[in-house]
Every structure is written in structure tokens, then in C-alpha cells.
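> okay, structure incoming, though there's no sequence with it:
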């Protein structure tokens, strides 16, 4: 058994005594959900010892029952991500040079990195305690086998060592960011996101919203100065549904309104929270500012990492903020253009099928 000492050392180092956490997982049932695959013992120890959270703010353990699935289900939500990766591989074999579960010897995810990329086991033998880790870069061009199990890899990360030698990436070794500086302390490069409002007009055609917005009054009431492309969109089209994304009404406190969306996002985040690396939510200092949602529970918002709204990138989350994807290179408009692009292989919503229907916009007033 390779990593039992590493799991204990990691627990001691971070102040979580082994055996005093959640020991209610039904591992035989969990493993049965994987077709009888025996999970590594160090992984089970870590899941039973540590609460939900991110090690070094960079890697989160996948836990049975994640994202509202039964606690006897290991993959749950992540099964759709594996299905999506399999589809990508069918289109392009270089998307993943390894078999994918449930294929024999197929890779199985055990962790999720800061930007939503998965960390896998490579089941290359019958002894799961000897399985190495498999990681890839953000574009899936480089795949690297790391000869470490879960506990050994996390222990190296916590000690400030770099286990991902070939990816030109670093795991941050630092305290959790200050809440008001959350986004710019994540270690994600912040550039100026691309602006694509003209492309949106090309997609939807020119029109004028049925009512005007008093942006000075809205900013005074919300204490938010909104990005120019969002203002332009609302002035030209108004709030409504773009493809399958409901774009909130910035001036309304009722249904479809900004205030209502903020309230629901905050409630959902509180239900799934407990992780000091989970993002703050508006009106908390530096909090994510939501602007849209999908019917199946995805939240879209801005990361106010700058005092200039036109430099805000987009954040998408499954709803409870346990995991999220920060896209600093995308503005409100460029995100919507990418979402509507039928040529995209991967969705802007990680693990979700790309939008493949015609590009449509329906204002809320049209539905009234």
C-alpha cells in the first residue's frame, strides 16, 4: 500500500486528524457504481478526513455525492464530462491519448483543478494503490503521467513542490485570497477580455429595446457600473433569453431581475459553500456579479478583478459555486458569441453539450 503514510502526513500538516471526519461513505456501494473498481485507499482516507475544499486553492477532491448526486454514486456529474471527452476523442484522437472509463483501463477522475480541468487516475494495473496520476494542460495538447497517488501528489503541492513538471503550470503555495481581491489573487493572468458586441449584432440583427434604461439610476441603486457591451446589448435588445441563457433585467427586482438573480445565487452558494476558496458573491467586496443563468442551473457572471468594468472576465458555475470556471479573456459579448458558435467542439459550459440550434433571442417582453 503506497500512500497511507502520505495521507496521514498531509492530515497532520493541515490539522485534520485521521479518523475524525466523515466516515459514513458506503464504499462497497460507491465502488459498485464504478462496476466494481476498487478505489485507492489513500483517496478514501482523504475523503473521510477532509471537508470539501481545495488543496492550495488549486485541486479539489471529487467526492461521492458531488453536485447533488447520491452518496453511493462516484462519478455522478462527472460522468457527463467523461462522455464529452469521449465524444471529443471520436472527433480527434489527440484529444485524449488514453482509454476513458468505462473502457477497460480507462482513466477515472479523482480531482478538479482551478479552471475546471480534471485530474485522473491511470488504472494501469490491478493494484489501485499503485495507480499513477494523469494530468493535461488547458488545451489538452500535453498529457503527463505523474508517478504519484492522490495523497503523495497533494502532499508535494502543500509542501510547495511542483508535481506537474511538463505543463508549465504551478500550483500556488499561498493563503486563501482576501475576499476583496479574490480574482486577481487566484494566479490567473488577467488580460483585457475581447469585445464582440458587433458580432452579436451580426448574429441577431439590429433592433431597439422596447424601453430605455436609466443607467445612472441603476448604477446608483446597485452600486455597480456595468460593462459597455452589456449596456449596449440591453439598450438594443433588452433582457431576455439568448439561445438558452436568460439575461437578467438590470432595473428589475422581480422575476428575471438582477436583484432576484443575485438573491438566488447567494442562497445556492450558501447551500454548497464551506470552502474558503469559493468566490465571494455580490454585494460582498469583490463578489461575483451575476448576469445570466440557464434552465439547467448554470450561472454566468462577471469577476470584478478591476476597477474598469470593461476589463471584467466571465465566470460560469454549476450553481452552488463548489466549482466554477473563470474565463478572464471573455467579456459578456464574446462569451455569448462563443456559446452560439455551432462549430465549437467544446461548450463554454464545461461538460455540457455545445449549443447546436439556431441562434435566437427572445425578449421577456415578447413572452408577456
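On my side now, so go ahead. Because the structure is a prediction, the values reported are computed rather than measured.

> contacts and neighbour counts: CA atoms only from here.
Fine.

> and the host helix or strand of residue 232, what's buried?
Residue 232 is part of helix 228-236 when elements are defined by DSSP states H and E. Neighbour-count burial for helix 228-236, counted by 16 or more other CA atoms under 10 Å, picks out 229-231, 233-236.

> comparison target, given below:
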């Protein structure tokens, strides 16, 4: 799966994309990030798809410590894993969140092994109160959601399911549109 396929279904707006210091992110989060995620961040940046699913970016303090939504959602996912263990016998510390959605689902990587590209996506489906493991990376996961290519919908909500033409807005673009007095998600 290429990022170009996803881009064809969800073109980034002008000014999208984020320059992230990946070496600093590695130090702060203690892991190297998957190459498809780094490419996604370069092309799209952190933001929201169809006012439903938010893709998070690693943030670091001036002291080089991990901070921001990725940390908070990761903490939530790990706590949930401890309360409602997933289908794999792995410690909660192996989860690293990359997203969440408006139905309260948590989207993570299972950071097992030294090859980030081999990390599966792990979803906590809050509607079913169950964890699901999907053997693909972030970009492939998003593409398959937009094309409805999973045997069953792994998310609680249907907003993106089969949405072959989705809209993505960075946090900055969404804020800019709101500041202009408009609804960024109006059709």
C-alpha cells in the first residue's frame, strides 16, 4: 500500500504536512516510528479525517520529553488494556497511540520487535468494549477503512467506512477556518 493511494482518496489541503524532528521524537518516546507514519506526517501532518478520526503527532517539550495528546491517549490505551486485556499476552507498555475517534476508540501500534514497519495496529473499539489487532500499518489501515476492505468494521462508528473520498484537515487549518467564522466541516 502506498501513501499515494491514500492521498488519491484523501488529498491533503494546501499547507498540510508537518516537519517533525524524528530523532528527538525517538528519544522522547523511546521508539523509532514506522516509515509509513513518518511519510503520512510529512504529507498530511496531525489532524482529523471527516471530523471523526484524529491522527496524532509526537510532541516534545523544550526539555525533550514526550508531551501532548499522543501521551494522554497512550496513557488511556494502556490503562484500558490493563482493565480490559487485549487478545495478545503483552504488557500495556507496548501500546503507543497514534489516533482516536469521536466514538472513543483508541488507535495504537503494538510496539513489539525492532522493526516498526512490522507493528500491527491495535484498536480499542469502545462500542464493543473489545480490542482488535489488525496486521497492517497506519496508512494501510486508513486506506482499508475508507474502502471498507476489512471483513468487519474495526471502529465503533461508520463515518469513514467506505468513504472513498474523505476530507482531512490539519489542526491549524481547522482552527483557521473556525477563526474566519465558518464551520470547517460543513459540506
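Right, received. Where do you want to start? Note that the structure is a prediction, hence the values are computed from the model and not measured.

> related to what we said a few turns ago, for the helix holding residue 232 of the first structure, grab the matching residue range in the second structure.
Following TM-score structural alignment, the aligned partner range for helix 228-236 of the first structure in the second structure is 35-43.

> how much does that stretch stray from the first structure?
When the first structure is overlaid, stretch 35-43 of the second structure sits 0.8 Å from its aligned residues on average, using mean CA distance after the TM-score superposition for the first structure.

> could you point out the helix or strand that follows the helix holding residue 232 of the first structure?
Sequence-wise, the next helix or strand beyond helix 228-236 of the first structure is strand 240-242, with elements assigned using DSSP H and E.

> distance from the helix or strand just after that next one to the second structure after superposition?
Downstream of strand 240-242 of the first structure, the next assigned helix or strand under DSSP H and E is strand 245-247. Once the two models are superposed, strand 245-247 of the first structure sits on average 1.0 Å from its counterpart in the second structure (mean CA distance after the TM-score superposition for the first structure).

> give the contact list for the corresponding residue of the second structure for residue 362 of the first structure.
Across the two structures, residue 362 of the first structure finds its equivalent in residue 169 of the second structure, going by TM-score structural alignment. By CA atoms under 8 Å, 6 or more residues apart in numbering, residue 169 of the second structure lies in contact with 12-13, 16, 47-49.

> neighbour-wise, which one of those residues leads?
Note: the member of the contacts of residue 169 of the second structure with the most neighbours is residue 47, at 23 neighbours, neighbours being other CA atoms under 10 Å.

> tell me who's in contact with the closest residue to that one other than its chain neighbours.
In space, and not counting its chain neighbours, residue 47 of the second structure is closest to residue 170: 3.9 Å by CA to CA, 6 or more residues apart in numbering. Contacts here follow CA under 8 Å, 6+ apart; on that basis residue 170 of the second structure touches 16, 44-48.

> quick check: buried residues in stretch 341-352 of the first structure?
In terms of neighbour count (16+ other CA under 10 Å), stretch 341-352 of the first structure has its buried residues at 341, 346-351.

> and the host helix or strand of residue 28 of the second structure, how far from the first structure on average?
Using DSSP H and E, residue 28 of the second structure sits in helix 22-29. Taken over the aligned residues, the distance from helix 22-29 of the second structure to the first structure averages 0.7 Å (mean CA distance after the TM-score superposition for the first structure).

> good, wrapping up.
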